[in-house]
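**Q** Below: sequence and its predicted model.
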Amino acid sequence: MARRLPEPQQTPRAATIRDVAAQAGVSMATVSRVLTGNYPVAAATREKVLRTVEELDYVVNAHARALSGTRAKIISVLLSSINSPFFNRVVSGVEQQAAAEDLLVMIGTTQGDPEREVRLVEVLREQNVDAVVLVGGVVDAPEYRQRMARLAQLLDSAGSRLVLCGRPSPGENLPVTVVEYDNVGGAFAATSHLLSLGHRRILFLGGEAASTTTVDRYAGYSKALAAYGLDVDERLCLTGSSEVYYASDKLRERLAAGPPDFTAIVAWDDLTAAKALVALRKAGVAVPEDVSVVGFNDDAIAEDVTPALTTVSIPYNELGREAVRLALHRADPASARNQHITLGTHIVLRDSVRPLIPR
């Protein structure tokens, strides 16, 4: 006897706005008004619609919402990597402000690829997100400025906003929000601190030479030397990559060639400074007795290493929060086309620096 195959199960049809309107006994326009909150609706009607939405498990269609011009209530953050403490702490600030604004945060990675960054922004524009936040330093070149100008106009045409966090502005009169922090001032303070303690041979260590972050920190370092009447000695500048192993390898090569020809190090960031501590210790160089070390960023590692690092503190949380707040609250869009603020940095004194004893 032939066995009868079971009937295929039908996937339940998703409820539509028409279904909600029919069951609630109202028009589709009324349902839309309740869900978007952009038009007053009687309390009893609103309660009835929301109850029906819950009963039918109705989900607002993202594409239909985009076509209607309704915002997605989402902030998207694009990072080159999710492994950086800097990125993670800025995103924490973004999430805090987004929660206060009743928004969701969506995080994506560009893997450092400018073309992937453009493609992701184009996709996010179609999703009608409220803002796209790009975090981290870049190589400031004409191509970068043209790309950012295009993305700013692209998002603005969709009612969204491009936010550059820790990046330079791509130009004047563009619909973009720029939230930076004072890299130059931070490096100036760190280097000046060493100079005030008698150090004159100060090594600048790490960072991709063309990156805006490195350029600004090197500018602060150079400015401090100039303030003390000193010229920059290019032999005391070891830049070329933001990878910590690049900087530590260069430092090890330097130490292998002979005793340090410097009395202090201004490291590009705290991870680089931590690697420098290891390289110095392996070379038999004591910190801070022989060489003082200053970091940058005030990451958690700055307190965990021995000796604890003197470093420059960045307002991570405020960067993220301001990025969201400024992007969302533009009372006068015409006067706020090009929002640009710079937050301050400050030096945190710990145990990795000592006054240089005159010889």
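**A** Great, that's in hand.
**Q** Going by C-alpha atoms from here, please, whenever you check contacts or count neighbours.
**A** OK.
**Q** I'd guessed Ile17 sits against Thr30; true?
**A** No: the pair Ile17 and Thr30 does not pass the contact test of Cα atoms under 8 Å, sitting 10.2 Å apart.
**Q** element containing Glu318?
**A** In this structure, Glu318 is located in helix 316-328 according to DSSP states H and E.
**Q** In this structure, what residue spans correspond to strands?
**A** Counting by DSSP state E, the chain forms strands over residues 74-79, 104-109, 131-135, 162-165, 176-181, 202-205, 237-238, 264-267, 292-294, 311-313, 338-343, 346-348, given from the N-terminal end onward.
**Q** Put together CSV for those strands, with distance to Asp304 and mean neighbour count on each row.
**A** As requested, these are exported to CSV (distance: least, Cα to Cα, whole Å; neighbours: other Cα atoms under 10 Å):
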stretch, distance to Asp304, mean neighbour count
strand 74-79, 26, 22
strand 104-109, 28, 15
strand 131-135, 26, 26
strand 162-165, 27, 26
strand 176-181, 24, 25
strand 202-205, 20, 25
strand 237-238, 25, 19
strand 264-267, 17, 26
strand 292-294, 14, 29
strand 311-313, 13, 24
strand 338-343, 26, 16
strand 346-348, 14, 20
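**Q** Could you report the neighbour count for Ser84?
**A** A count of neighbours around Ser84, defined by other Cα atoms under 10 Å, yields 11.
**Q** on that earlier part again, what distance separates the helix holding Glu318 from the centre of its chain?
**A** Offset of helix 316-328 from its chain centre (Cα atoms, centre = their mean, to the nearest Å): 10 Å.
**Q** Report the separation between the closest residue in space to Ala276 that isn't next to it in sequence and Val312.
**A** By the measure of Cα to Cα, 6 or more residues apart in numbering, the closest residue to Ala276 outside its immediate chain neighbours is Ser248, 5.8 Å from it. With the distance defined as Cα to Cα, to the nearest Å, Ser248 ends up 20 Å from Val312.
**Q** dropping in the other structure now:
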Amino acid sequence: MTVTLADVAARAQVSPATVSRVLNGNYPVAAATRERVLRAVDDLDYVLNGPASALAAATSDLVGILVNDIADPFFGIMAGAAQSQIGGTQGPGAGRAGGEKLAIVCNTGGSPERELTYLTLLQRQRAAAVILTGGALEDPGHSAAVAAKLGKLADGGTRVVLCGRPPLALPEGGDGGPVAAALTFDNRGGARRLTEHLLALGHRTIGYVAGPVERTTTRHRLEGHREAMAAAGLGGTVDALTVHGPYDRRSGYDATLELLRREPGLTAVVAANDTVALGACAALRERGRSIPDDVSVAGFDDLPFSADAMPALTTVRLPLYEAGARAGRLAMGREAVPGGVVPVPAELVVRGSTGVAAVRG
């Protein structure tokens, strides 16, 4: 039986007018009421009646690209590359208006609630495709909710592409192939090679500025660092010289000061990403430490500014633009992936910010 607006109102214990206001976004509604309505929409799998042109097809001309922070170049590069592949498509992924599709970037701010809300909104709009970028939140409840929501999207004909996320098991498409394609970054292997590079330079007292504890990217990169340190017989030092924080410059600055407080003889800092590494460099200079003569610094991602830092930043290159562009093609059905999972390699890039460990007298 078709779910109606009145059914949603009854489930949320509000009036149909309130449900309409929440769904159309044209009138202020209290946050708690809004969340209750959206939860009812999700529970009942209600799909909003869209324009007649959208109802004429299984999906609309809309593609959603979910990012944690559009101001972060890591996400901006992937989103921009994906969008470059979405307009003007011909063939199976073509939209009704001459082949164009409308790509919208959904900025979650790292909020799991916003992530689910955006997925619900895209489902109601019968999005042709959804691309989720970056690592996932490591929370079993949220992971299950996201998997269920993506399954509903896939059932409705939406192509789901994960770019930089661990793969999820989703329903099979009508053609027998997987609905979701996952481009998985080699965060663990890249981090291991980065720490091995520092160990080969003679570093033994290595601090690690990690990202937020709850993100998959954080865990995988830290695991790679641990593997390299353990292989060198230094695994027992990792916990004491690891500080977690956001993926931003301030986090790198504050965490590096904390690492120096814990271990004044620090000879190297590995940062969760290149932006964090810039903060680490600032803290070291403030404390009179030369890079790399006193302390080596390394980042991750190879963001555009890394080569122009002073000194240029040793890092791990992820092909973010290429991955984003491929995600866009996969979302449009212009490319297929046997098995649904594509490993994306990480490349060590050695520059001037790392050098031979200083000899302590």
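**A** On my side now, so go ahead. Quick caveat, the model's predicted, so the values are computed rather than measured.
**Q** Can you lay out the strands of the first structure as a markdown table showing distance to Arg65 of the first structure?
**A** Output for the strands of the first structure, formatted as a markdown table (distance: least, Cα to Cα, whole Å):
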| stretch | distance to Arg65 of the first structure |
| --- | --- |
| strand 74-79 | 13 |
| strand 104-109 | 16 |
| strand 131-135 | 16 |
| strand 162-165 | 20 |
| strand 176-181 | 24 |
| strand 202-205 | 50 |
| strand 237-238 | 52 |
| strand 264-267 | 48 |
| strand 292-294 | 51 |
| strand 311-313 | 42 |
| strand 338-343 | 28 |
| strand 346-348 | 45 |
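**Q** Please tell me which residues of the second structure the helix holding Glu318 of the first structure aligns onto.
**A** Counting by TM-score structural alignment, helix 316-328 of the first structure falls onto residues 320-332 of the second structure.
**Q** Confirm for me that Glu322 of the first structure is in contact with Glu180.
**A** No: shown here, Glu322 of the first structure and Glu180 do not form a contact pair, counting by Cα under 8 Å, at 9.9 Å.
**Q** Show me what the residue nearest to Ala276 of the first structure lines up with in the second structure.
**A** The alignment partner of Ser248 of the first structure in the second structure, by TM-score structural alignment, is Tyr253.
**Q** next one: Ala72 of the first structure
**A** With TM-score structural alignment as the criterion, Ala72 of the first structure lines up with Ser60 in the second structure.
**Q** who's in contact with its match?
**A** In this structure, Ser60 of the second structure makes contact with Ala54, Gly95, Gln125, Arg126, Ala127, Ala128, judged by Cα atoms under 8 Å, 6 or more residues apart in numbering.
**Q** any chance you could map the helices in the stretch 151-300 of the second structure?
**A** Shown for the stretch 151-300 of the second structure, the helices assigned by DSSP state H, counting those that start in this stretch span residues 187-200, 216-231, 249-262, 274-286.
**Q** Next, the buried residues of the first one.
**A** Looking back up the chat, that one is helix 187-200 of the second structure. Using 16 or more other Cα atoms under 10 Å as the test for burial, helix 187-200 of the second structure gives 187-199.
**Q** could I get these as a markdown table with distance to Leu170 of the second structure?
**A** As requested, the buried residues of helix 187-200 of the second structure are exported to a markdown table (distance: Cα to Cα, whole Å):
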| residue | distance to Leu170 of the second structure |
| --- | --- |
| Asn187 | 23 |
| Arg188 | 24 |
| Gly189 | 26 |
| Gly190 | 28 |
| Ala191 | 29 |
| Arg192 | 31 |
| Arg193 | 32 |
| Leu194 | 34 |
| Thr195 | 35 |
| Glu196 | 37 |
| His197 | 38 |
| Leu198 | 40 |
| Leu199 | 41 |
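**Q** which among the residues you listed gets closest to Cys163 of the second structure?
**A** Minimum separation from Cys163 of the second structure among those (Cα to Cα) is found for Asn187, which lies at 12.8 Å.
**Q** Next, work out how far apart the equivalent of the closest one over in the first structure and Thr272 of the first structure are.
**A** Under the alignment defined by TM-score structural alignment, Asn187 of the second structure corresponds to Asn183 in the first structure. Look at Asn183 of the first structure and Thr272 of the first structure: by Cα to Cα, they are 16 Å apart.
**Q** How about Leu203 of the first structure?
**A** Using Cα to Cα, one obtains 13 Å as the distance from Leu203 of the first structure to Thr272 of the first structure.
**Q** what about Leu137 of the second structure, neighbour count?
**A** The number of residues packed near Leu137 of the second structure is 19, by other Cα under 10 Å.
**Q** give me every residue that touches it.
**A** Residues near Leu137 of the second structure by Cα under 8 Å, 6+ apart: Pro112, Ser143, Glu214, Arg215, Thr216.
**Q** what's near enough to touch the alignment partner in the first structure of Leu222 of the second structure?
**A** In the first structure, the position corresponding to Leu222 of the second structure is occupied by Tyr218, as judged by TM-score structural alignment. By Cα under 8 Å, 6+ apart, the contact set of Tyr218 of the first structure is Val184, Ala187, Phe204.
**Q** What does the last one correspond to in the second structure?
**A** Here Phe204 of the first structure is matched to Tyr208 in the second structure, going by TM-score structural alignment.
**Q** Spit out the contact partners of its match.
**A** By Cα under 8 Å, 6+ apart, the contact set of Tyr208 of the second structure is Val238, Leu241, Thr242, Val243, Val269, Val270, Ala271, Ala272.
**Q** Then Asp216 of the first structure?
**A** Residues near Asp216 of the first structure by Cα under 8 Å, 6+ apart: Asn183, Val184.
**Q** how much space is there between it and Thr311 of the first structure?
**A** 16 Å.
**Q** cool, Ser248 of the first structure as well?
**A** Taken as Cα to Cα, the spacing of Ser248 of the first structure relative to Thr311 of the first structure amounts to 18 Å.
**Q** And for Arg167 of the first structure?
**A** Following Cα to Cα, the distance that separates Arg167 of the first structure from Thr311 of the first structure is 21 Å.
**Q** Same check on Ala131 of the first structure?
**A** 32 Å.
**Q** same thing with Arg359 of the first structure?
**A** In this structure, Arg359 of the first structure lies at 27 Å from Thr311 of the first structure, with Cα to Cα as the measure.
**Q** likewise Leu56 of the first structure?
**A** As for Leu56 of the first structure, its distance to Thr311 of the first structure is 56 Å (criterion: Cα to Cα).
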